[in-house]
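A.B. asks: here is a sequence together with a model predicted from it:
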Amino acid sequence: MSRWHELTGGTSGREYAARFAAVARGGKDVHGEARFCAALVPAGARVLDAGCGTGRVMIRLAELGYDCVGVDLDASMLAVAREQAPELPWFQADLAAFEPRRLGIAADFDLVVAAGNILPLLAAGTEAAVVRRLAAVLRPGGLLVAGFGLDEAHLPVPPGIALPEYDDCCAAAGLTLVDRFATWDADPYEGGGYAVSVHRGPTA
């Protein structure tokens, strides 16, 4: 069981969506992740939203012209995503055992995004397997983007993975660090409790 399911019991979809809806109604931008991804790959690129949740990031990317696929383990989150955008492809799957071809998905993504503390809320010990699975679905030279908290101020539970550990997982999967930022607005990373990391897969 993932740390996310331990926290929520798998009944969190509507509450999670309502929280972001309230933020949006308050006039705050809730599309930083999608904007960040759109700056990395052109419209029309194939994007996997790994741990897509209620679909906030993926729905926005689809609106911007991206060819998107969403995968999440939480049925309650996916139920909201399917209600909001039934025309988009949503799949329930464990990222640690993710095999896209078994779901009828081509493994040729230009970019994989894991936003919303996906990595530190995985089941303990599965981080390397998840990174390996995500790296395997990238086209040559494709990008893996992950943003997650590194301290208790940015996580609902104590941190589960540190940046050096994450970088080691990426290196073992054949990925190279391209850049790292402190926010989805691409502020420079100078240490601190949140990081957005961009890794590139091998070009051949």
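C.D. replies: Nice, I can see it.
A.B. asks: hey, let's count contacts and neighbours off CA atoms from now on
C.D. replies: Will do.
A.B. asks: what helices or strands is the lengthiest helix in the chain leaning on?
C.D. replies: For the chain, the helix with the greatest residue count under DSSP state H is helix 13-25. On a contact count with 3 or more C-alpha pairs under 8 Å, 6 or more residues apart in numbering; DSSP states H and E, helix 13-25 meets helix 75-84.
A.B. asks: distance of Phe109 from Lys28?
C.D. replies: According to C-alpha to C-alpha, to the nearest Å, Phe109 and Lys28 sit 30 Å apart.
A.B. asks: what of Ala135?
C.D. replies: 33 Å.
A.B. asks: looking at those two, which is more packed in?
C.D. replies: Ala135 (26 against 11; other C-alpha atoms under 10 Å).
A.B. asks: so what's the residue count around the closest residue to that one other than its chain neighbours?
C.D. replies: Spatial nearest neighbour of Ala135, chain neighbours left out: Ala173 (6.3 Å); criterion: C-alpha to C-alpha, 6 or more residues apart in numbering. The number of residues packed near Ala173 is 20, by other C-alpha under 10 Å.
A.B. asks: another structure for you, compare them:
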Amino acid sequence: MSYTHRWDEMRERDPEHSARYVQRWRDLAAQGLDLDGEARFVDALAERGSRILDAGCGTGRVGGYLAERGHEVVGVDLDDYLIAEAQETYPGADWYVGDLARFDFAALDEGRDMRDLGAHASTDLLGRPEAAPESDRPGFDVIVSAGNVMTFLDPTSRSAVMGNLAGALRPDGRLVCGFGAGRGYDFDDFDADLAAAGLTLVQRFSTWTLRPFTDPGDFLVAIATPGR
């Protein structure tokens, strides 16, 4: 099934939309503004050297910061223009063009297993295969979706996106999503989509600086884990 995401609609109406978006973030960085709040949040949450998915990565602002701090980062976004910017700016991460509703994250693990086989395949003193290091387990330790990504999805795709992200988490992994109110995705509907995907909401904040969430709120940062 194909989806018409809101970001795609914006690009179709305005072919220069992505270029202006990239320039906007360049200008904000040049002004010396703090653009790393979401990434610091995830870095504090994650163990050192975690495998992290930046879901709806845009220009790579969040994932690039995390890669520079030693995490293994994969970023996925619909917009090829933004992915090109991420690849140029943050070469230390892996960036892919794709739809979060249909992206084959398992294929990334298969390619990674083959790539790492020579480095990690070994046996114990009895010739038995040794277990792969923790960092080589399939899936992601943390999946982060910042920058209102959830509100740019085709509403009919939300359950598919949530299910796909849930399936890409390791059993002890965490999903972190942040987006604002009044953008067409009610927080209660988001909670229901989490539950339908087999995820449990474990914490809510109103900012990336850990201010408590109060209902009704104008911004939500949610942390969810696999299992009910």
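C.D. replies: Structure received. Just so it is clear, the model here is predicted, and its values are computed rather than measured.
A.B. asks: superposed, what's their TM-score?
C.D. replies: The TM-score (TM-score structural alignment, normalised by the length of the first structure) is 0.89; 196 aligned residues with a C-alpha RMSD of 1.8 Å.
A.B. asks: circling back to that earlier point, and after the longest helix of the first structure, which helix or strand comes next?
C.D. replies: helix 32-38 (DSSP states H and E).
A.B. asks: need the helices for the first structure, in chain order.
C.D. replies: Under DSSP H, the first structure gives helices at 3-8, 13-25, 32-38, 56-63, 75-84, 127-136, 163-172.
A.B. asks: mean per-residue distance, the last one to the second structure?
C.D. replies: By that I understand helix 163-172 of the first structure. Following superposition, helix 163-172 of the first structure is found to deviate from the second structure by 0.8 Å on average (mean C-alpha distance after the TM-score superposition for the first structure).
A.B. asks: ok, and for that helix, which residues are buried?
C.D. replies: Residues Tyr166, Asp167, Cys169, Cys170, Ala171 are the ones in helix 163-172 of the first structure that count as buried (16 or more other C-alpha atoms under 10 Å).
A.B. asks: quick one: contacts for whichever residue in the second structure pairs up with the last one?
C.D. replies: With the correspondence set by TM-score structural alignment, Ala171 of the first structure lines up against Ala195 in the second structure. When contacts are counted by C-alpha atoms under 8 Å, 6 or more residues apart in numbering, Ala195 of the second structure is found next to Leu201, Arg228.
A.B. asks: likewise Ala146 of the second structure?
C.D. replies: With contact set as C-alpha under 8 Å, 6+ apart, Ala146 of the second structure has these partners: Glu38, Ala55, Gly56, Cys57, Val176, Cys177, Gly178, Phe179.
A.B. asks: repeat that for Gly65 of the first structure.
C.D. replies: Contacts of Gly65 of the first structure by C-alpha under 8 Å, 6+ apart are Ala43, Gly44.
A.B. asks: biggest strand in the first structure by residues?
C.D. replies: strand 138-149 (DSSP state E).
A.B. asks: average distance between it and the second structure?
C.D. replies: On superposition with the second structure, the mean distance recorded for strand 138-149 of the first structure (mean C-alpha distance after the TM-score superposition for the first structure) is 0.7 Å.
A.B. asks: list of residues touching stretch 154-164 of the second structure?
C.D. replies: Here stretch 154-164 of the second structure has contacts from 3-6, 100-103, 150, 185, 193-194, 196-198, using C-alpha under 8 Å, 6+ apart.
A.B. asks: repeat the analysis, applying 10 Å as the threshold.
C.D. replies: Residues outside stretch 154-164 of the second structure that contact it (C-alpha atoms under 10 Å, 6 or more residues apart in numbering) are 1-9, 55, 99-105, 150-153, 165-168, 175, 184-185, 189-190, 192-199.
A.B. asks: what angle do the longest helix of the first structure and helix 56-63 make?
C.D. replies: 60 degrees (axes from the mean of the first three to the mean of the last three C-alpha atoms, to 10 degrees).
A.B. asks: now helix 13-25 of the first structure, how far from the chain's geometric center?
C.D. replies: Relative to its chain's centre, helix 13-25 of the first structure lies at 18 Å (C-alpha atoms, centre = their mean, to the nearest Å).
A.B. asks: what's the match for Thr183 of the first structure in the second structure?
C.D. replies: That one, Thr183 of the first structure, aligns with Thr207 by TM-score structural alignment.
A.B. asks: with Arg19 of the first structure instead?
C.D. replies: Match for Arg19 of the first structure (TM-score structural alignment): Arg24.
A.B. asks: which residues are in contact with its match?
C.D. replies: Ser18, Ala30.
A.B. asks: and the aligned residue in the second structure for Asp74 of the first structure, how many neighbours does it have?
C.D. replies: In the second structure, Asp74 of the first structure lines up with Asp79, judged by TM-score structural alignment. When neighbours are defined as other C-alpha under 10 Å, Asp79 of the second structure has 20 of them.
A.B. asks: thanks again, I'm all set now.
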